[in-house]
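Q: missing the sequence, but the structure's below:
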């Protein structure tokens, strides 16, 4: 169904059209933009509450700034839907997150208005500062650079690093702090408490209402007047707030907090701030999910609710008479509690993803043993290492693509010291509609090259439980368990625990002529392929490797002695992946075979449904079966090694 935009929004194809409107029309534009987002996302899915919360801020920025010459950089990117609609993509916005359609995040290749590609947290200030310094170097003194960062993203260490650097530069940089006390789950930590103390200081709030315009006017009268005003303001702020302002201590001009839903006040404030030199921070208080009552009340559920009835708020779920297998993340969450009830050394750690990883299950049952450390993957890993030095067994659950941000800590703080930290890498492999920034494509390659690590992947829910059980047994050392986004394959998954021998794979199907070696849950596509082929009288063997490191050398010797046609299948990058490990084994032991490697190619895989991406990358069941047929018919393929 084609969604119609409101009468004002229909006139806005680009921000230049928005700037032709009168200030008294901006509130109606915000109303229509918010309704358009609700209409589209309810029918097509996507991130929801975050974009509703910044409608007024988005409109005000594009109304005041000369975009795309002036540059707006979003953090994370969940909140950029309104920005996309106002910048030439309104009529194709229904393709958002659909294969071949718009990306769910800002993307430089998609529009000149998307100044920086994002998807992960805490990058905006660094990127905006780099752009601002470049503009200053090129003599573009009038160019504005704005970083919009949520309060949750400020827990990321990179944001503090950028603030620290920006404070010593004279570049024209405006950081807008979108303060709604939420990332995906409620924010945690001292920063949240600090921002709350600022927003509740009535004396200071009254003072700052008059401060912005005064400083904007004084700044035009020369550096002496500006310096005098700055000293006066610092003195008054120190008295009213009692404690020194964190942002001021980093040499930022701090303004706020302001109402993030008063579009005209925001526009006036941003206009004034354009005339104040140097790094500035505007603190805007917003409500995630603003304008949709259910999203305002339950912001976590409505972060990305899927399809829903916009009138009743009922979230639509697929109806099936058959019981559905659980999500891998839920198997992790329930299994962790089950193990922790027996082993009092087990602790749970996640960087700001308690609901996404299902760590919230343990946090409810054992709040003193499960920690949300905020958007801080590096800290999560080294915090886990600290726990491990004291004899505890931390299960550190981080999305595969987010673990990339803590790679040095994995090596330096865990692997070198052989500490028993269990890394549970959720969303491993292609993840679907979130696309390139979130695909867990590289963890096999970047983990298997690190000494002392065990790198494993379960094929199903029972295997996930058993790997978790094995990882928490005494003297295991660093242990990686990777598993995909979405539902598994077993309805009857809660079975008694069994220890898995480290580095031991298994033969699932005996066969002839061709052997298929799979790693992880993508092995279920191999099972389907084997079933298809058996109907045509073709019977390949199927082996589940289980471990990328250490490899089951006994199993591989068996395979290479029996088969000279081999296919490896993985939901990870071909470069450095399990297939590469098998080729290394073959070369090291002087075997000769035709080997076809199936996995994520050496290119960026765009967004789409997981099954669509498996097919495009060539390792869905149909593609696997096709490769077997080619080998059995003697057709050469580009992937063969002999």
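A: Structure's in. What do you need? Keep in mind that this is a model prediction, so the values were computed, not measured. Numbering: from 1, shown residues only.

Q: okay, CA-based contacts and neighbour counts for the rest of this
A: OK.

Q: name the element residue 636 belongs to?
A: Per DSSP states H and E, residue 636 falls between elements, in no helix or strand.

Q: Distance check, it against residue 578.
A: As judged by CA to CA, to the nearest Å, residue 636 and residue 578 stand 22 Å apart.

Q: So for these two, which residue has more residues nearby?
A: Between residue 636 and residue 578, counted using other CA atoms under 10 Å, residue 578 has the larger neighbour count: 30 against 13.

Q: Skipping its backbone neighbours, what lies nearest the more buried one in space?
A: Nearest non-adjacent residue to residue 578, counting by CA to CA, 6 or more residues apart in numbering: residue 548, 5.8 Å away.

Q: which outside residues touch whatever helix or strand the one you found lives in?
A: Per DSSP H and E, residue 548 falls inside strand 547-549. Contacts to strand 547-549, defined as CA atoms under 8 Å, 6 or more residues apart in numbering, come from residues 444, 448, 453-457, 502-505, 519, 578, 581.

Q: quick revisit: so what's the residue count around the residue nearest to residue 578?
A: Neighbourhood size, residue 548 [other CA under 10 Å]: 24.

Q: isn't residue 426 right up against residue 397?
A: Yes: with contact defined as CA atoms under 8 Å, residue 426 counts as touching residue 397 (7.0 Å).

Q: Which one of those two is surrounded by more residues?
A: Under the criterion of other CA under 10 Å, the comparison of residue 426 against residue 397 puts residue 397 first, with 29 against 26.

Q: Who are the packing partners of the longest strand out of those in the chain?
A: Longest strand in the chain by number of residues (criterion: DSSP state E): strand 565-573. Identification of packing neighbours for strand 565-573 by 3 or more CA pairs under 8 Å, 6 or more residues apart in numbering; DSSP states H and E yields helix 443-448, strand 515-519, helix 578-588, strand 594-600.

Q: and among the ones you listed, the most buried is which?
A: With neighbours defined as mean count of other CA atoms under 10 Å, those peak in mean count at strand 515-519, which reaches a mean of 26.

Q: which strands and helices sit next to it?
A: If you count contacts as 3+ CA pairs under 8 Å, 6+ apart, strand 515-519 packs onto strand 541-544, strand 565-573.

Q: Report the inter-axis angle for the longest one versus strand 594-600.
A: For strand 565-573 against strand 594-600, the angle between stretch directions is 20 degrees (axes from the mean of the first three to the mean of the last three CA atoms, to 10 degrees).

Q: what angle separates strand 565-573 from helix 578-588?
A: Angular relation of strand 565-573 and helix 578-588 on a 0 to 180 degree scale: 140 degrees, by the same axes, to 10 degrees.

Q: and here's the other structure:
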């Protein structure tokens, strides 16, 4: 087992209290080495965790995370916090089924105040905890650690505006690395750039105030100086957005200068009001490959820690194929635009952003704005294609309803990471999109199972639909089934004469379903397989025309929740017995996709066993 020096002696944050700053610096180096070693074995979020090491150590040193509430926005930069709060020995299980979560999770430790996984909510949650502390007459500090990328999300400003005028003692730490996942964009980034070069005079200001307070009339003199300083500052420096919101602004400070960060945190703790501490960090710090390309090393699979090379060869996936197909369509049609929310590489739009720069729009972590902006484009004759992860589209539900669907506008939603995603867990598994989109009148949902179907459905979505249309596809590549039945709302892909059981599925689940059918045939159960390609009025017509073909026991297999899924729809539209194997009405744990298939009984063996059990119940076995 590799040794990590002083890190081996740290069993809890209490062990940090008596250490010198030089010793803490040695600890930070050991933490970086441990993180690189661990993540190279398990995969995970690398660059963000390397960048926050000193800040996280300072927070654990100056606060008591078992009592104080420290909330890491998004949560993918919480590895140091986990290591220092007693979970280092379990890091070999990071993001694996039954192991440590890659995000904060209260089930793991009292030091994790809430679950995190999506951006821009930390200040809201922190303010709620601060209000609870006041109303219950309790004493603890509340800290929200939010990145400049998460500050591109509108929810953060709603919270900051409310928190700044609340009077609640609350510390917001702005971890400013000029990145979200990709390079930050927009006016906020420029504002923070100006703040980074403003004078560092806070320490002197505090010392002068303390001395003036000890002399007669000192308080009045301090107030007079503050008013004069504010007037001069207003002329000479851009007014801080955060001060206008009601925060006392501290910084900016070098986030890798442990002593300075600890001193400012200590000062912030004494202030009985909303405070924002601006900390500048370098994403990927301490590991050359990550420093040189922090976007590439944001979320990683296993890699060679010496060379930085990823061990698994990159295979073409649905995201990349989507990006290539969209480029091809846009080459021939100047109306087509692409919109994403801080995820150009994750959604496969990097090449589009280069080839069609004037028609590519990265709005930052602002999905609501992305969808409403797309509505405006569509209303004026463009064809906007909005590429978002399934769980991120959840945040724009109102805009899909209010700005797009009610007017019947032609917006194409390309929903990446649909279905079971895996290692990121409950916050990222896209098991809800069919349910919430089906609830919106006029939305057509297309479910490709192969690259060929994705291509056909993209052409249809752009040129043959008039209203809102969504194409949902999984993370990763296509499976063994690579046909194209996209012209049929309901297609029979495995016909069996005299079948006893019909398996119905959609999307990538066709592969496990076909494998299950083979297993059932080997056990003497004649099984056919049908595939739903779209959820639209055309599907109802297709079912009415083929209902006789779906006679007998019908089992729907889908990697989504029960409520609002295809199984629920089919059960309400046919007279025969319809059962469903799905993720269930629950949130799934983290683990590999195959682990979660087994967990839900959605692997070929699980599907076959489900059918055999229910076949006996119906008297067929």
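A: Looks like it arrived, so ask away. Predicted model only: the values in this text are computed from it and were never measured.

Q: What range does the strand holding residue 548 of structure 1 cover in structure 2?
A: Under TM-score structural alignment, the match for strand 547-549 of structure 1 in structure 2 covers residues 534-536.

Q: Repeat that for stretch 266-284 of structure 1.
A: Under TM-score structural alignment, the match for stretch 266-284 of structure 1 is residues 261-279.

Q: follow-up on the earlier one: mean per-residue distance, the longest strand of structure 1 versus structure 2.
A: Its aligned residues in structure 2 lie a mean 0.8 Å from strand 565-573 of structure 1 after superposition (mean CA distance after the TM-score superposition for structure 1).

Q: And that strand, what's buried?
A: 565, 566, 567, 568, 569, 570, 571, 572, 573 (16 or more other CA atoms under 10 Å).

Q: Counterpart of residue 340 of structure 1 over in structure 2?
A: By TM-score structural alignment, residue 340 of structure 1 lines up with residue 330.

Q: what sits against the residue lying closest to residue 392 of structure 2 once chain neighbours are set aside?
A: Residue nearest to residue 392 of structure 2 in three dimensions, not counting chain neighbours: residue 367, with 7.0 Å by CA to CA, 6+ apart. Contact analysis of residue 367 of structure 2 by CA under 8 Å, 6+ apart lists 153, 340, 341, 388, 392, 393, 395, 396.

Q: Identify, from those, the entry nearest to residue 264 of structure 2.
A: Taking CA to CA as the measure, residue 264 of structure 2 lies nearest residue 153 of these, at 26.2 Å.

Q: So how do I select the buried members of the contacts of residue 367 of structure 2 in PyMOL?
A: Here is the PyMOL command that selects the buried residues among the contacts of residue 367 of structure 2 (16+ other CA under 10 Å):
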select buried, resi 153+340+341+388+392+393+396
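
Q: Which of the contacts of residue 367 of structure 2 sits closest to residue 427 of structure 2?
A: Set against residue 427 of structure 2, the nearest of the contacts of residue 367 of structure 2 by CA to CA is residue 392 (9.3 Å).

Q: That closest one looks like it's in a helix, true?
A: Yes: judged by DSSP: H, G, I helix; E, B strand; the rest coil, residue 392 of structure 2 forms part of a helix.

Q: Contact partners for the counterpart of residue 416 of structure 2 in structure 1?
A: Under the alignment (TM-score structural alignment), residue 416 of structure 2 pairs with residue 426 of structure 1. Each residue near residue 426 of structure 1 by CA under 8 Å, 6+ apart is listed here: 329, 357, 397, 398, 399, 400, 482, 483, 484, 485.

Q: Just give the nearest non-adjacent residue to residue 426 of structure 1, would you?
A: residue 399 (4.5 Å).

Q: And that neighbour, how far from residue 481 of structure 1?
A: From residue 399 of structure 1 to residue 481 of structure 1 the distance is 11 Å (CA to CA).

Q: cool, residue 227 of structure 1 as well?
A: Here residue 227 of structure 1 is placed at a distance of 56 Å from residue 481 of structure 1 (CA to CA).

Q: try residue 500 of structure 1
A: Distance, residue 500 of structure 1 to residue 481 of structure 1, by CA to CA: 13 Å.

Q: ok, back up a step: between the helices and strands packed on strand 515-519 of structure 1, which one is nearest to residue 86 of structure 1?
A: Among those, strand 565-573 sits nearest to residue 86 of structure 1 (CA to CA), with 36.2 Å.

Q: In structure 2, what range does that closest one match?
A: The aligned range for strand 565-573 of structure 1 is 553-561, by TM-score structural alignment.

Q: The match of stretch 266-284 of structure 1: which residues count as buried?
A: 261-262, 264-266, 268-269, 273-279.

Q: I would like the residues contacting that stretch, please.
A: Applying CA under 8 Å, 6+ apart, the set of residues contacting stretch 261-279 of structure 2 is 55, 58-59, 61-62, 141, 163-164, 166-176, 242, 246-255.

Q: now swap in stretch 80-88 of structure 1 and tell me
A: Here stretch 80-88 of structure 1 makes contact (CA under 8 Å, 6+ apart) with 12-15, 33-34, 37, 51, 54-55, 58-59, 74, 90-91, 93, 104-106, 113.

Q: taking these one by one, which sit in helices?
A: 15, 33, 34, 37, 51, 55, 58, 59 (DSSP state H).

Q: out of everything not next to it in sequence, what's closest to the residue sitting nearest the centre point of structure 2?
A: The centroid of structure 2 falls nearest to residue 118 when counting by CA atoms, centre = their mean (4.5 Å). Nearest residue to residue 118 of structure 2 in three dimensions, chain neighbours excluded: residue 74, at 4.7 Å (CA to CA, 6+ apart).

Q: number of nearby residues for the one you found?
A: Residue 74 of structure 2: 22 surrounding residues under other CA under 10 Å.
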